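In: okay, predicted coordinates and the sequence, questions at the end:
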Amino acid sequence: MSAPYIKDEHEIFRKSLRKFLEKEAYPYYEQWEEDRMIPRAFWKKMGEQGYLCPTIDEQYGGSEVDWGFAVVINEELERVGSGLVGIGLHNDIVIPYITAYGTEEQKQKWLPHCTTGEMITAIAMTEPGAGSDLAGIKTTARLEGDHYIVNGQKTFITNGIHSDLIIVACKTNPSAVPAHKGISLLAIERGTPGFSRGRKLNKVGLHCQDTAELIFEDCMVPKENLIGDEGKGFLYLMEKLQQERLLVAIAAQVAAEEMLQQTIEYVKSREAFGKSISRFQNTQFKIAEMATNIEMGRVFLDQLITEHMQGKDVVTKVSMAKWKLTENAREIATDCMQLYGGYGYMEEYEIARRYRDIPVASIYAGTNEIMKVIIAKNMGL
C-alpha cells in the first residue's frame, strides 16, 4: 500500500531519480567509500537534475514541490548508501534555516548556489564538550562594529570538508540566564578570515561522508550573516530539529528494508546441511520477526510524514520514531549479519557496510536517550 502523501507525480519522480542514481551513484559508491569522500562533481550533477533543494521557491532556483519529493530523495539516497546523508542534511536540515529565518538578501545571495551544488552547506552545533546539551556550547560571537568576532571549535560536522556555508550555533550573550537565551546562529562562509578546518575525522562507518572539526580563531563574520534575531538561535534549533530527526528515522527505516531484502535473497541461495538455509526454522522465525518490525515501522513512519507535511506538532511522535526505528535498524543489522554467517563479516557483502553505518543513527540528531527524555516530558512525567 502506498503512503498517503505519495501521488503519481512522486512515483514518476522516484523512477527518474532511481535511474539517475543507477548511472551516477551505484557504480561508484564503493570507490567513494575507499576514497573517504563523495566528489563535488556528484553534488553538481544532483543540482543539474533538480535534486538539490527542490522544495524552495522557484525564484531561488527550487521547484516549489511538496516535502514528499524530499522524502523520495532521502529514501533513494539511503538505498545507495548511508554515506549520502550529507545531501539530505543540505536539502532538508540546513536550507530550512535560511528559508524560514533568513533575510531576503541572504536568500538571494546563497540559495541559488545551494540548488546547483556550487555551494554545499553544513550546520555546526556539536562541540568537543557539548553535544546533547546545546545550552552548554562555548563558542562565542562578540559584535564589534560591522562584524562578529567568533572564537571556538566544533566537531562531528557533517559536510565539514566540502561545506561552503555553515550555520554556526554560538553564544552572543555568554552571561544570559537561562543560558540557551544567549545562543544565536551565524552563517560563516568558506574563506572567512579566522575560519579553518581541523581533522577530517576517521569514523567507524559512513566512510564516504566527510565529517570534520571546524576551528574559529578571531573569525570575522559580517553582522549581516546573522540568521534571524540575536538570542533566538536555540528556539530556531528546537523548531527545526523535528524535521532533522524525522530524516534520521526515514533513513533507518529504509536501511532496515534494504538489509532484510538482501538477507532474504542470500538465505534462499545459501545451502547448509544439504538444503537452503531459508528452510531452517530459526531462519524463518528471524525473518518473520524482522519483517513484522519493519512493516509496523513503515506504517507509523508514513503516517508521521503525512502529519508533518500537514504542519502538525509531532515532536513526541518524531522522538518515538527516531529512537525506535534506529534501534530496529541496529538490531536488524546484527540479525542479518548473523544469518549471513562468516560471509556477513566480509567487505564484499553490503551487510558488512550497513552493520558499520547504522549504529550512529541512534547518536546523532539527539541521542536516543534524549528522545526518551522528550517523550516522557511531553507525557507529563
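Out: Here it is on my side, so go on. Numbers count the residues shown, from 1 in each chain.
In: use CA for all of it now, contacts and neighbours both
Out: Will do.
In: the residue lying closest to residue 127 once chain neighbours are set aside: what's it in contact with?
Out: In this structure, residue 127 finds its nearest non-sequential neighbour in residue 154, 4.4 Å apart by C-alpha to C-alpha, 6 or more residues apart in numbering. Residues in contact with residue 154, defined by C-alpha atoms under 8 Å, 6 or more residues apart in numbering, are 124-128, 213-215.
In: what about burial for the residues you listed, which qualify?
Out: 124-127, 213-215 (16 or more other C-alpha atoms under 10 Å).
In: looking at those, which one is closest to residue 236?
Out: When those are compared for distance to residue 236 (C-alpha to C-alpha), residue 125 wins out at 12.2 Å.
In: tell me who's in contact with the closest one.
Out: Per C-alpha under 8 Å, 6+ apart, neighbours of residue 125: 131, 134, 137, 154, 168-169.
In: this is the other structure I want to compare:
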Amino acid sequence: MGIIDTEALLNEEEKLLVRSIREFVKKEIEPIVDEYEAKKKFPIHLMPKMGELGIFGAMFPEEYGGTNYGVTAEMLIIEEIARAAGGIAATVLVQVLSLLPIFKYGSEKQKREYLIPGIKGEKVGAVAVTEPNCGSDVAGIETRAIFKGDKLVINGSKMFITNAPFANFFTVAVRTGPPEPKRHLGISYVIVDKDTPGLNIERTLDKLGWHTSETAELSFSDVEIPKENIIGKEGHGFYYIMDVFNHEHLFVGAQSVGMARACLEQAVEYSLTRKAWGKPIAEFQAVSHKIADMWTQLLAARTLLYYAGRLTDAGVDAVKEMAAAKYFAGEMVNKVCYDAIEIFGGLGYMMECPVQRYYRDARVQTIGGGTSEIQKNIISRRLLKRKGEG
C-alpha cells in the first residue's frame, strides 16, 4: 500500500483497472517522462496503446468500443497517469472531454467518425472553447459561424487549446445566433477537422508546466464545415459545454490528486533518508507536522473528489460537489507541492529534482478548467438559490 490506500472502497473491476493502469504507467510512461519533458512534446506514439488499454473509453458503452465502467473509473485512470506526468494526464482528459459531447448529444454518423476512433486512440480530439478575450465567460465568445446554404462559415480565434498541435479534430464553441436577449442561447458546438481550409495553428505556446502536453492558439478564417457537424441542436451548445466543464472539474481534480500523491511520496522518502544534526529530518517536528498536514489535505481532497464521482455515476445532480472537488484539489496540490520543495530544501529548487516539475505543473490547477473563484461561484449559487428559482 502506498501513502494512501487507493484501492480502498473500490470494486474488483476498479481494482483490476487501477493495477493495469499503474503497470502501464510504470512500463510506458515513467521511463520517457524526462525525455519528453525536455522536448516539450507529448509522446504521441502512446495514443493507440492507451486506446487499446481502454484509457479513453471508461465512460462510454461497449458498442462504441468503451468499457462502460463510469466516470469514477476515468478519474482513477487520470489520477494514476498524473502521478507520473501531469502533462500526459492533461492530454488524456482533454481527449475524453472532446468525445463526451459527441457521445451524449451527437449523431450516429459523428459517433462512427469521431467517437469510435477517438476511444481507440486513432484520432485525437481537442476542446476549442477559450478565446483571447473570453475564458470563464463562455457566453461571451466572439467566434462566429454564419449559415451559408448547407454549410457553416466560421471566423474567429481560440486560445490555450490543449492537444491542438497534433489533434485530428476540434470540438469548437461558435456563436450562431444573436447575443440578445440571452447571450448563451446563441451558441452552438461544432466539429472541425484539422485539415479544413482556413483553420490554422497560429503559434504553439510555451508553458510554465505541463511540458508533456502541447498547447496552441488557433485561428478560423472563412472555415467552411457542413451543417451536419453541429453537435446536437443548433443554439444549445452552451448547455453541452457546461456538461463538459462539469466533468472537467472531476478530471482536473483527479489530476491534482495524482500529482500531489507523487510529491508527498517523494517528500516522505526523502525525509526518512536525509540527515541533519545526526538524524533523519523526519524526526524533526517541523518536518513531520508538515508531512501530516500534506497527507491530511491530500486525503480530504481525494475523498471529496471520489464522493463527487460516485454521485455523478449514480445519476445525482452533483454540480456543486464537482466544483468543490476541483476547487479543493487545486488548492491542495499547490500547497502540497510547495511544502514538498520546502522539505527537499535546496535540492528541491534544482531542475534535477522531480518535485520541481510537479510544483510547476500544479500552478495551473487553480486556473485551467475553471478558476478557484469560478468554482466558488458555482457552489455558492447552488447553495444560496432561493426557493422557487429554476
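Out: Yes, it's here. For clarity, every value in this text was computed on a predicted model and none was experimentally measured.
In: please, which helix or strand holds the equivalent of the residue nearest to residue 127 of structure 1 over in structure 2?
Out: Matched by TM-score structural alignment, residue 154 of structure 1 corresponds to residue 158 in structure 2. Secondary structure assigned from DSSP states H and E places residue 158 of structure 2 in strand 151-162.
In: and that strand, how far from structure 1 on average?
Out: Comparison of strand 151-162 of structure 2 with structure 1 after fitting gives an average deviation of 0.4 Å (mean C-alpha distance after the TM-score superposition for structure 1).
In: looking at this, residue 351 of structure 2 is in a helix?
Out: No. The assignment for residue 351 of structure 2 by DSSP: H, G, I helix; E, B strand; the rest coil gives coil, which leaves it out of any helix.
In: ok, it - contacts?
Out: Contacts of residue 351 of structure 2 by C-alpha under 8 Å, 6+ apart are residue 357.
In: likewise for residue 290 of structure 2?
Out: Residues near residue 290 of structure 2 by C-alpha under 8 Å, 6+ apart: residue 339.
In: so where is stretch 322-337 of structure 1 in structure 2?
Out: Taking TM-score structural alignment, stretch 322-337 of structure 1 hits residues 326-341 over in structure 2.
In: flag every buried residue along the top helix by length along structure 2.
Out: When structure 2 is parsed with DSSP state H, its longest helix is helix 237-273. By neighbour count with 16+ other C-alpha under 10 Å, helix 237-273 of structure 2 contains the buried residues 237-238, 240-241, 243-268, 270-271.
In: what span of structure 1 is it aligned with?
Out: Residues 233-269 of structure 1 are matched to helix 237-273 of structure 2 when aligned by TM-score structural alignment.
In: now that stretch on structure 2. Mean distance?
Out: Stretch 233-269 of structure 1 sits 1.2 Å off on average (mean C-alpha distance after the TM-score superposition for structure 1).
In: try stretch 323-331 of structure 1
Out: Averaged out, stretch 323-331 of structure 1 is 1.0 Å away (mean C-alpha distance after the TM-score superposition for structure 1).
In: which SS class is the corresponding residue of structure 1 for residue 114 of structure 2?
Out: Counting by TM-score structural alignment, residue 114 of structure 2 lines up with residue 110 in structure 1. Of the three states, residue 110 of structure 1 takes helix under three-state DSSP.
In: gap between residue 110 of structure 1 and residue 167 of structure 1?
Out: 12 Å (C-alpha to C-alpha, to the nearest Å).
In: neighbour count: those two, which is higher?
Out: residue 167 (23 against 18; other C-alpha atoms under 10 Å).
In: so which residues of the stretch 101-250 of structure 1 form strands?
Out: Taking DSSP state E, counting those that start in this stretch as the criterion, the stretch 101-250 of structure 1 carries its strands at 121-124, 140-144, 147-158, 165-171, 183-189, 195-200, 211-222, 226-227.
In: using a markdown table, lay out those together with distance to residue 351 of structure 1.
Out: Shown next, in a markdown table, are these (distance: least, C-alpha to C-alpha, whole Å):
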| stretch | distance to residue 351 of structure 1 |
| --- | --- |
| strand 121-124 | 29 |
| strand 140-144 | 43 |
| strand 147-158 | 23 |
| strand 165-171 | 33 |
| strand 183-189 | 38 |
| strand 195-200 | 25 |
| strand 211-222 | 22 |
| strand 226-227 | 41 |
